[in-house]
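Visitor: Prediction below, plus the sequence it came from.
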Amino acid sequence: MSASDIGIDLGTDSVLVYIRGTGIVLHEPSVVAYDRDTNEIKSIGEEAREMIGRTPGNIAAVRPLRQGVISDYTITEKMLKYFIHKAVGRKTFWRPRITVCVPSGVTEVEKRAVIDATMEAGARDVIIVQEPIAAALGAGIDISKPFGNIVVDIGGGTTDVAVISYGDTVVSQSLKVAGNDFDDAIVRYLRKKYEILVGERTAEDIKKQIGTAYPRDEEETMEVCGRNVLTGLPKTIVMSSVETQEALESCLTQIITGIHKVLEETPPELSADIATRGILLTGGGSLLYGMDRLIEQITGIRTTLADDPISVVAIGTGRYTEFIEAKKNAR
């Protein structure tokens, strides 16, 4: 990977850009605001995220990626072009080689859409890497050896569970449940129990402040303001961390079931490695309080949260070309 090449973690929730020798140079929400009448882009990234749920009828603030794949090709291409230019400057004569990570379960058609959108955004060449492999590389794991490592990457749109050995995935599962589904589950819980409607940003705040996957030593509470479903008027309630665990139970069960399935399909020799090495937890969704303790308690396998779980995939994406070049030279 030359100093001019870049790695992009193209996530449902946010986009991170990594440049070799510099590190993470951009971290912004995957949100685009545009005028429905003229299709004119109004803002991209953090500024657009601020507009979610607060725009007039003709302005839409959207996430062009859903569950790790492109749902709106044109907007994704414009968003990528904007982020690439913002990260590296508008060098019109230079087209970088770009490595992009995708969920392990993407189809060839979905992969092709990512490649095409990235090429249209200004790349001269595009390399695709699966998220679990990028996460392992970013966390500093030497995946080139024939030893089993298991990575659980909980992003915004997908949770990727994969056993990696000798530089590739042996068994993997890409689950359509992750951080954004945690937010949705909180919204549904509040509507059902308290008859109040809250937006996705409020739900995200609840998740970050008092959300929990495993019982806390001390119960936390938070005031939540929303709209009463019956009267249409503002209503404030107090929500507890115990209630968030109840709200998230279904999502957490799906993730645990996915981990179990991967472990069941893992060859015995690699299972022995995993028992020794443990589970590596990455992605923004892994920051939910007690997620590591919940997985460890249910699987019986030591579970470690990566040092910088949000950035490891982007870092690993940036390092991937170095890894494949080193692999070729070793042959």
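Guide: Ah, there it is.
Visitor: Please count neighbours and contacts with C-alpha atoms only from this point.
Guide: OK.
Visitor: and the next element down the chain from the helix or strand hosting Ala48?
Guide: Remark: Ala48 resides in helix 46-49, with elements defined by DSSP states H and E. Following helix 46-49 in sequence order, the next helix or strand is strand 59-62 (DSSP H and E).
Visitor: who are the neighbours in contact with Val102?
Guide: By CA atoms under 8 Å, 6 or more residues apart in numbering, the contact list for Val102 reads Asp9, Leu10, Gly68, Val69, Lys111, Ile128, Val129, Gln130, Glu131.
Visitor: check contacts around the second one.
Guide: Contacts of Leu10 were listed using CA under 8 Å, 6+ apart, and they are Leu16, Gly68, Val100, Cys101, Val102.
Visitor: thinking again about what came up before, with the contacts of Val102 in mind, which one is nearest to Leu233?
Guide: For those, the closest approach to Leu233 (CA to CA) belongs to Gly68, at 35.9 Å.
Visitor: Quick check: the closest one touching Ile154?
Guide: No. Under the criterion of CA atoms under 8 Å, Gly68 makes no contact with Ile154, lying 11.2 Å away.
Visitor: Can you list the residue ranges for helices in the stretch 151-300 of the chain?
Guide: Taking DSSP state H, counting those that start in this stretch as the criterion, the stretch 151-300 of the chain carries its helices at 179-194, 200-210, 241-265, 268-277, 291-299.
Visitor: one more structure, for comparison:
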Amino acid sequence: MLGKDIGIDLGTANVVIYVRGRGVVLDEPSVVAIDSFSKRVLAVGEEARRMVGRTPGNIVAIRPLRDGVIADFDITEAMLNHFIKKIGIKGFMARPRILICTPTNITSVEQKAIREAAQRCGAREVFLEEEPKVAAVGAGMDIFQPYGNMVVDMGGGTTDVAVLSMGDIVTASSIKMAGDKCDLAIMKYIKEKYKLLIGERTAEDIKIQIGTVFPGSRTDSIDIRGRDMVSGLPQTVTITSEEVCTALQEIAQAIVLASKSVLERTPPELSADIIDHGIMLTGGGAQLHGLDRLLAEELKVPVMIAEQPMACVAIGTGLMLENLDKSPQNRRKKKIFS
């Protein structure tokens, strides 16, 4: 079949790919393992993620996307190539149209880098769409009506907050406080309090298993292992949910402030709609325990978590791809991006 349409959520933590007519076909970590001497790609995705922090000196597991944008162009291209081959769509006759999601505030240079990476992977046409808009569509919000919808999309590298109406963004904010920063905050807290060094994967496990950002909402604990900074030997300590809440306080407040600033810049009529419809939480960060309660309490607006928060952007790209030819806005984009 000539030119299948592909939607890509090119996330800092995960790459999710949607193929028109097939649904979500790939969801893998945005990690590439390379040989630091020969620069040869050794593994991509889940296989490479398993190597993080566990490789010999010459093998480096790196994440080519940082804060929602391309940090290493060549490796991003290699990663995209690998994933597109893996889903079995690339071939002599198959030059797909690709829709890629980006954070709201990326520069034209960063947009160009994303577009070029996709074109070099064999795309016939490339469309870029703002992530919160696509996430809102994927979460089932009807953003094309003349009333206000608000979405908070917390990914790995960025948290995007947007108010949408008539199919476009009215006000938006994008901050580099998201899942990755939560992991780093947990690592920093444990290093300072317990003089214990832990890796990113351990920090992520702590965040998922006992983490919360709403004080008093969780009373779990977990034993973690790391390297004692004083003795240099392996050590085990017990961490509680309350401690994780303290570690994540700064990031949680940054997300609350970004949401408040977007609401403050929203026209009054749309603000009234948001009180009626509530705020939709999407992205992997939506699963962070207590975030919905914290936002609801601070913003005085109902907050809901999307049914499949991790897949919202990919589902949204699929729905937008299916309506690509019908939308006059996208017909204009076709002339710009092709």
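Guide: Now that the structure is in, tell me what you want to look at. If you're wondering where the values come from, they're calculated on a predicted model, not measured in any experiment.
Visitor: what helix or strand does the residue lying closest to Ala117 of the first structure once chain neighbours are set aside sit in?
Guide: The shortest distance from Ala117 of the first structure to any non-neighbouring residue, by CA to CA, 6 or more residues apart in numbering, is to Glu77 (4.9 Å). Using DSSP H and E, Glu77 of the first structure maps to helix 73-88.
Visitor: need the next SSE after that helix, C-terminal direction.
Guide: Assigned by DSSP H and E, the successor of helix 73-88 of the first structure is strand 97-102.
Visitor: what's the offset of that following strand from the middle of its chain?
Guide: Remark: strand 97-102 of the first structure is offset 15 Å from the chain centroid, using CA atoms, centre = their mean, to the nearest Å.
Visitor: That one vs the second structure, average offset?
Guide: Following the fit onto the second structure, the mean deviation recorded for strand 97-102 of the first structure is 0.4 Å by mean CA distance after the TM-score superposition for the first structure.
Visitor: counting contacts, what elements does the helix or strand just after that strand pack onto?
Guide: Sequence order places helix 108-120 as the next helix or strand after strand 97-102 of the first structure, per DSSP H and E. For helix 108-120 of the first structure, the packing partners by 3 or more CA pairs under 8 Å, 6 or more residues apart in numbering; DSSP states H and E come out as strand 69-70, helix 73-88, strand 125-130.
Visitor: CSV for those, including distance to Ala60 of the first structure?
Guide: Formatted as CSV, those follow (distance: least, CA to CA, whole Å):
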stretch, distance to Ala60 of the first structure
strand 69-70, 17
helix 73-88, 12
strand 125-130, 30
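Visitor: any chance of the ones you listed in JSON lines, plus mean neighbour count and distance to Val161 of the first structure?
Guide: JSON lines is the format used below for those (neighbours: other CA atoms under 10 Å; distance: least, CA to CA, whole Å):
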{"stretch": "strand 69-70", "mean neighbour count": "22", "distance to Val161 of the first structure": "17"}
{"stretch": "helix 73-88", "mean neighbour count": "19", "distance to Val161 of the first structure": "26"}
{"stretch": "strand 125-130", "mean neighbour count": "18", "distance to Val161 of the first structure": "11"}
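Visitor: do you know which of the ones you listed lies nearest Leu281 of the first structure?
Guide: Closest approach to Leu281 of the first structure among those is made by strand 125-130 (15.5 Å; CA to CA).
Visitor: for that closest one, packing partners?
Guide: Going by 3+ CA pairs under 8 Å, 6+ apart, strand 125-130 of the first structure lies up against strand 97-102, helix 108-120.
Visitor: And that strand against the second structure, how far off on average?
Guide: Looks like 0.5 Å for strand 125-130 of the first structure (mean CA distance after the TM-score superposition for the first structure).
Visitor: Give me the distance between that strand and the centre of its chain.
Guide: Strand 125-130 of the first structure has its C-alpha centroid displaced from the chain centroid by 17 Å (CA atoms, centre = their mean).
Visitor: likewise stretch 11-18 of the first structure?
Guide: Put simply, stretch 11-18 of the first structure sits 8 Å off its chain's centre (CA atoms, centre = their mean).
Visitor: Specify, as a residue range, where it falls in the second structure.
Guide: Counting by TM-score structural alignment, stretch 11-18 of the first structure pairs with residues 11-18 of the second structure.
Visitor: Tell me if I'm right that Ala152 of the second structure and Val163 touch.
Guide: Residue 152 of the second structure: Val, not Ala. No. Distance between Val152 of the second structure and Val163: 9.1 Å, which falls outside the contact criterion (CA under 8 Å).
Visitor: pretty sure Ile150 of the first structure belongs to a helix, no?
Guide: No. Per DSSP: H, G, I helix; E, B strand; the rest coil, Ile150 of the first structure lies outside any helix segment and is strand.
Visitor: how close does the residue located most distally from the centre of the second structure get to Leu128 of the second structure?
Guide: Relative to the centre of the second structure, the most outlying C-alpha is that of Ser231, 37.6 Å out, by CA atoms, centre = their mean. Distance from Ser231 of the second structure to Leu128 of the second structure, counting by CA to CA, to the nearest Å: 51 Å.
Visitor: Need the residue closest to the centroid of the first structure.
Guide: Nearest to the mean C-alpha position of the first structure, by CA atoms, centre = their mean, lies Gly155 at 2.4 Å.
Visitor: that older thread, farthest pair in the contacts of Leu10 of the first structure?
Guide: Maximum pairwise distance among those (CA to CA): 13.7 Å, between Leu16 and Gly68.
Visitor: re the thing from before, tell me who's in contact with whichever residue in the second structure pairs up with the residue nearest to the centre of the first structure.
Guide: Counting by TM-score structural alignment, Gly155 of the first structure lines up with Gly155 in the second structure. By CA under 8 Å, 6+ apart, the contact set of Gly155 of the second structure is Gly11, Thr12, Ala13, Ala178, Gly179, Gly283, Gly284, Gly285.
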